[in-house]
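[1] Please work out how this folds:
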Amino acid sequence: MIHAAFIGLGNMGYPMAGHLANAGHAVTVYNRSPERARQWLDEYPGKQAETPALAALDADMVFVCVGNDDDLRQVTLGDNGAVQSLKAGALLVDHTTASAAMAHALDEACREHDALFMDAPVSGGQQGAKDGALSIMCGGDEAVFERARPLLDHYGKSVVHMGPVGQGQLTKMANQICVAGVIEGVAEAIAFAEKAGLDAEKAMRVIGAGAGSSWQLVNRHQTMLADQYDHGFAVDWMRKDLDICLAEASRLGTPLPLAALVNEFYKEVQAMGGGRWDTSSLLRRLQRRRD
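    Here you go, the predicted structure:
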């Protein structure tokens, strides 16, 4: 049994922390909205802390899954942040999709407290978190990865060590670049099929059985055709992720023309009031332009 803290009980963190608790680990949770933490305690065994620092106190491993760099900085390095109370030898694992620069800052801060750090962003969405089937991309020392892996296996189907600190976040950036291009392609294919008079559902099913298949096509085409977007990964979060990708690409001097274009499309979706819609709502943008 590991004494663990889990900070951030959003759509992803809530079930991830639950998997740790169900596996028999002693889990202390913190969430900015205390009601959410109390709801979690109604479903899983564990404790609730009033601050990130209190959650991390005496924990062997501290897991964080929040929204962005600013949120992450607040719960780790801010007043009553988790890093302030890390005991020597404790391990901080960050599941937030954040910048590589933030990963390096946290690594440095943990070292100053004789603690360890690993960036470990995830992919697979809320359903993947519930099913314990996430893809986890890890950046840190090999020994740190091996120490964390048994716990990550509780909610990860693919848990891969990508290299030193920051490499997990860079891998997640590559993942989001892929997702953005693919979902725009699916949206355009559906819009084309509808305009051409095809049975779009049947067309997507046959395409999904061939070389044009993707997770996005298989898992999203039915809700897209039903014009249902109140689920999944929000446009606002994808915009945040693509901004991180584009900033890092600029620093590296490598162009991302498709990612930049899709990011502009998502700005249009936000202007339509779709900031909380699923990322597959790119189809609604195309349909509105067509109409």
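[2] going forward, measure contacts between C-alpha atoms and count neighbours the same way
    Will do.
[3] so how many other residues sit close to the nearest residue to Arg38 once chain neighbours are set aside?
    Sequence neighbours aside, Gln48 is the residue nearest to Arg38 in space, at 7.4 Å (criterion: Cα to Cα, 6 or more residues apart in numbering). Around Gln48 there are 19 other residues, counting by other Cα atoms under 10 Å.
[4] My understanding was that Gln48 contacts Ser33; is that so?
    No: with contact defined as Cα atoms under 8 Å, Gln48 does not reach Ser33; the gap is 11.5 Å.
[5] what's the longest strand in the chain?
    strand 156-163 (DSSP state E).
[6] Next secondary structure element downstream of that one?
    Using DSSP states H and E, the helix or strand that directly follows strand 156-163 along the chain is helix 167-195.
[7] Just want the angle from that next one to strand 156-163.
    In terms of direction (axes from the mean of the first three to the mean of the last three Cα atoms, to 10 degrees), helix 167-195 departs from strand 156-163 by 130 degrees.
[8] tell me how far helix 167-195 is from the chain's mean position?
    Centroid displacement of helix 167-195 relative to its chain, using Cα atoms, centre = their mean, to the nearest Å, is 15 Å.
[9] could you point out which element follows it?
    Heading C-terminal from helix 167-195 (DSSP H and E), you reach helix 200-207.
[10] buried sites along that next one?
    Using 16 or more other Cα atoms under 10 Å as the test for burial, helix 200-207 gives Ala200, Glu201, Met204, Ile207.
[11] Tell me the one of these nearest Trp237?
    Lowest distance from Trp237 to those (Cα to Cα) belongs to Met204, with 26.4 Å.
[12] Tell me which residues of the host helix or strand of His104 come out buried.
    His104 belongs to helix 100-112 when assigned by DSSP H and E. For helix 100-112, the neighbour count (16+ other Cα under 10 Å) marks Ala100, Met102, Ala103, His104, Leu106, Asp107, Ala109, Cys110 as buried.
[13] Next, find the distance separating the residue of the chain positioned farthest from its centre from Ile190.
    Computed with Cα atoms, centre = their mean, the maximum C-alpha offset from the centroid of the chain is found at Gly197, amounting to 37.0 Å. According to Cα to Cα, to the nearest Å, Gly197 stands 11 Å off from Ile190.
[14] Show the residue spans covered by the strands in the stretch 1-150 of the chain.
    For the stretch 1-150 of the chain, applying DSSP state E, counting those that start in this stretch gives strands covering 3-7, 26-30, 47-48, 61-64, 91-94, 116-119, 122-123, 134-139.
[15] right, and Arg239 touches Val262 too?
    No: with contacts counted by Cα under 8 Å, Arg239 stays clear of Val262, the gap being 9.3 Å.
[16] Show the contacting residues for the closest residue to Ser135 other than its chain neighbours.
    Counting by Cα to Cα, 6+ apart, Ser135 lies nearest to Ser158, which is 4.6 Å off, once chain neighbours are set aside. Contact analysis of Ser158 by Cα atoms under 8 Å, 6 or more residues apart in numbering lists Ala133, Leu134, Ser135, Ile136.
[17] Save those residues as TSV, and put in neighbour count and distance to Asn11 too.
    Output for the contacts of Ser158, formatted as TSV (neighbours: other Cα atoms under 10 Å; distance: Cα to Cα, whole Å):
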residue	neighbour count	distance to Asn11
Ala133	20	14
Leu134	26	13
Ser135	22	16
Ile136	27	16
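[18] Following up with a second sequence; could you model it the same way so I can compare the two?
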Amino acid sequence: MTKSVKVAFIGLGVMGYPMAGHLRKKGGFDVTVYNRTTAKAEKWAQECDGKHAATPALAAKDADFVFACVGNDDDLRSVTIGPDGAFSTMKKDAIFIDNTTASAEVARELASKAQTLGFHFIDAPVSGGQAGAENGVLTVMVGAEESIFNRAKPVIEAYARSVGLMGPVGSGQLAKMVNQICIAGIVQGLAEGIHFAKKAGLDVEKLISVISKGAAGSWQMENRSATMNIGKYDFGFAVDWMRKDLGICLEEANRNGAMLPLTALVDQFYKEVQNMGGGRWDTSSLLARLERQ
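    Take a look at the predicted model:
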């Protein structure tokens, strides 16, 4: 059955490349990809025994499910409703699944456009980073009608460990904002804790081995404390990307009246890291800012 399901994937960045690979290899779907850099699409097609197309429109033609994982709202509009965009060729009742971390507003805008054209748009941002994408264990937060979600979920599960329906279109993006708000505060707290421990003369490795088993434990502590302790940041989810995400959170908070004082503060700390030349460093590099003081 999966071989008869046609899938398109638009955007082969550090997340999209392995996600599309899981749809082909694990899901067994007939997958066609599009990427702005054609060489990367050609490489993917060769590695994954799939196909590539010259435009989003050609990739989406006749597809049952069309995925996108691009940079921001403008990129998403470009590959959907821009020249040679996917919306121009999508067939009736197909489903467009957007894995981009974008605004709730653009999700609702494109869902409305898709409805007028006779197909469906759902927002499905992901959490888990590059490692989660490569290992096919992402967490996916979906905004959709329940019936459309139920159709899309088995396909999404090719690259996910957890897929949850958050509410109507836009709710997936709102859930991802909460995810990023929580991460920002946790990483800042961890950075300050390690900084304090060093100043106090504690053995950070021994310290983390103990407190990670208690109430202070977190994914960030388990997965980032060791590299933070040795000042290694040349990997992972980039500060530039986090600032883009936190900007979306703060803009939405301005609209809905939420108070995000810590998020706004950490966003400025990340700006300082960018000014240090750390725009492509992992988000755990908040410690580097403290150690510079």
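[19] which position in the second structure aligns with the residue nearest to Arg38 of the first structure?
    In the second structure, the residue matched to Gln48 of the first structure (TM-score structural alignment) is His52.
[20] What separation do you get for that match and Ile156 of the second structure?
    For His52 of the second structure, the distance to Ile156 of the second structure equals 20 Å [Cα to Cα].
[21] Could you do Leu138 of the second structure as well?
    Leu138 of the second structure is 10 Å from Ile156 of the second structure, by Cα to Cα.
[22] Could you look up the SS state of the counterpart of Ala247 of the first structure in the second structure?
    Applying TM-score structural alignment, one finds that Ala247 of the first structure aligns to Glu251 in the second structure. Three-state assignment for Glu251 of the second structure (DSSP: H, G, I helix; E, B strand; the rest coil): helix.
[23] and Glu251 of the second structure, how many neighbours does it have?
    11.
[24] ok, now Ala216 of the second structure?
    When neighbours are defined as other Cα under 10 Å, Ala216 of the second structure has 13 of them.
[25] try Gly166 of the first structure
    For Gly166 of the first structure, the count of nearby residues is 24 (other Cα under 10 Å).
[26] which one in the second structure is aligned with it?
    Mapped onto the second structure by TM-score structural alignment, Gly166 of the first structure lines up with Gly170.
[27] need the contact list for its match.
    Neighbouring residues of Gly170 of the second structure by Cα under 8 Å, 6+ apart: Ser103, Ala104, Glu105, Ala107, Arg108, Ile122, Asp123, Gly143, Ala144.
[28] Then Lys91 of the second structure?
    Contacts of Lys91 of the second structure by Cα under 8 Å, 6+ apart are Lys61, Asp62, Ala63, Asp64, Gly118, Phe119.
[29] Identify the residue of the first structure aligned to Glu109 of the second structure.
    Using TM-score structural alignment to pair residues, one finds that Glu109 of the second structure aligns to Ala105 in the first structure.
[30] how near is Thr96 of the first structure to Phe63 of the first structure?
    Applying Cα to Cα, the value for Thr96 of the first structure to Phe63 of the first structure is 10 Å.
[31] same check, this time on Gln216 of the first structure
    The value you get for Gln216 of the first structure to Phe63 of the first structure, if Cα to Cα is used, is 28 Å.
[32] Kindly report the same for Ile244 of the first structure.
    22 Å.
[33] Which one's more surrounded, these two?
    Phe63 (25 against 22).
[34] Isn't the more buried one up against His3?
    No: the pair Phe63 of the first structure and His3 fails to qualify as a contact (Cα under 8 Å) at a distance of 11.2 Å.
[35] Just give me the match in the first structure for Val137 of the second structure.
    Counting by TM-score structural alignment, Val137 of the second structure corresponds to Ala133 in the first structure.
[36] got the contact list for its match?
    Contacts for Ala133 of the first structure (Cα under 8 Å, 6+ apart) come out as Gly124, Tyr155, Gly156, Lys157, Ser158.
[37] Please repeat the previous calculation with a cut-off of 6 Å.
    Tyr155, Gly156, Lys157 (Cα atoms under 6 Å, 6 or more residues apart in numbering).
[38] that older thread, so the longest strand of the first structure versus strand 134-139, what angle?
    Strand 156-163 of the first structure and strand 134-139 are oriented at 10 degrees to each other (the same axes, to 10 degrees).
[39] what's around Gly185 of the second structure, how many residues?
    Neighbourhood size, Gly185 of the second structure [other Cα under 10 Å]: 15.
[40] and if you look at the one 5 residues further on?
    For Leu190 of the second structure, the tally of surrounding residues (other Cα under 10 Å) stands at 22.
[41] what's the closest non-adjacent residue to the alignment partner in the first structure of it?
    Mapped onto the first structure by TM-score structural alignment, Leu190 of the second structure lines up with Val186. The shortest distance from Val186 of the first structure to any non-neighbouring residue, by Cα to Cα, 6+ apart, is to Leu217 (6.0 Å).
[42] three-state assignment of the aligned partner of the one you found in the second structure?
    For Leu217 of the first structure, the aligned residue in the second structure is Met221 (criterion: TM-score structural alignment). What three-state DSSP gives for Met221 of the second structure is helix.
[43] Distance of Met221 of the second structure relative to Leu138 of the second structure?
    Going from Met221 of the second structure to Leu138 of the second structure by Cα to Cα gives 19 Å.
[44] thinking again about what came up before, I'd like to know which of the buried residues of helix 200-207 of the first structure is nearest to Arg147 of the first structure.
    Nearest to Arg147 of the first structure out of the buried residues of helix 200-207 of the first structure is Ile207 (Cα to Cα; 41.9 Å).
[45] how about the closest one, what's its match in the second structure?
    Taking TM-score structural alignment, Ile207 of the first structure has Ile211 as its aligned residue in the second structure.
[46] now swap in Leu77 of the first structure and tell me
    Alignment note: Leu77 of the first structure maps to Ile81 in the second structure; criterion TM-score structural alignment.
[47] ok, how many other residues are close to that match?
    Counted with other Cα under 10 Å, residues neighbouring Ile81 of the second structure total 17.
[48] Repeat that for the one 5 residues further on.
    Applying the criterion other Cα under 10 Å, we find 26 residues in the vicinity of Ala86 of the second structure.
[49] Quick check: it touching Thr80?
    Yes: counting by Cα atoms under 6 Å, Ala86 of the second structure touches Thr80, with 4.7 Å between them.
[50] State the distance from the closest residue to Leu117 of the second structure other than its chain neighbours to Gly118 of the second structure.
    Distances taken as Cα to Cα, 6+ apart put Lys92 closest to Leu117 of the second structure, at 7.6 Å, once the chain neighbours are dropped. For Lys92 of the second structure, the distance to Gly118 of the second structure equals 5 Å [Cα to Cα].
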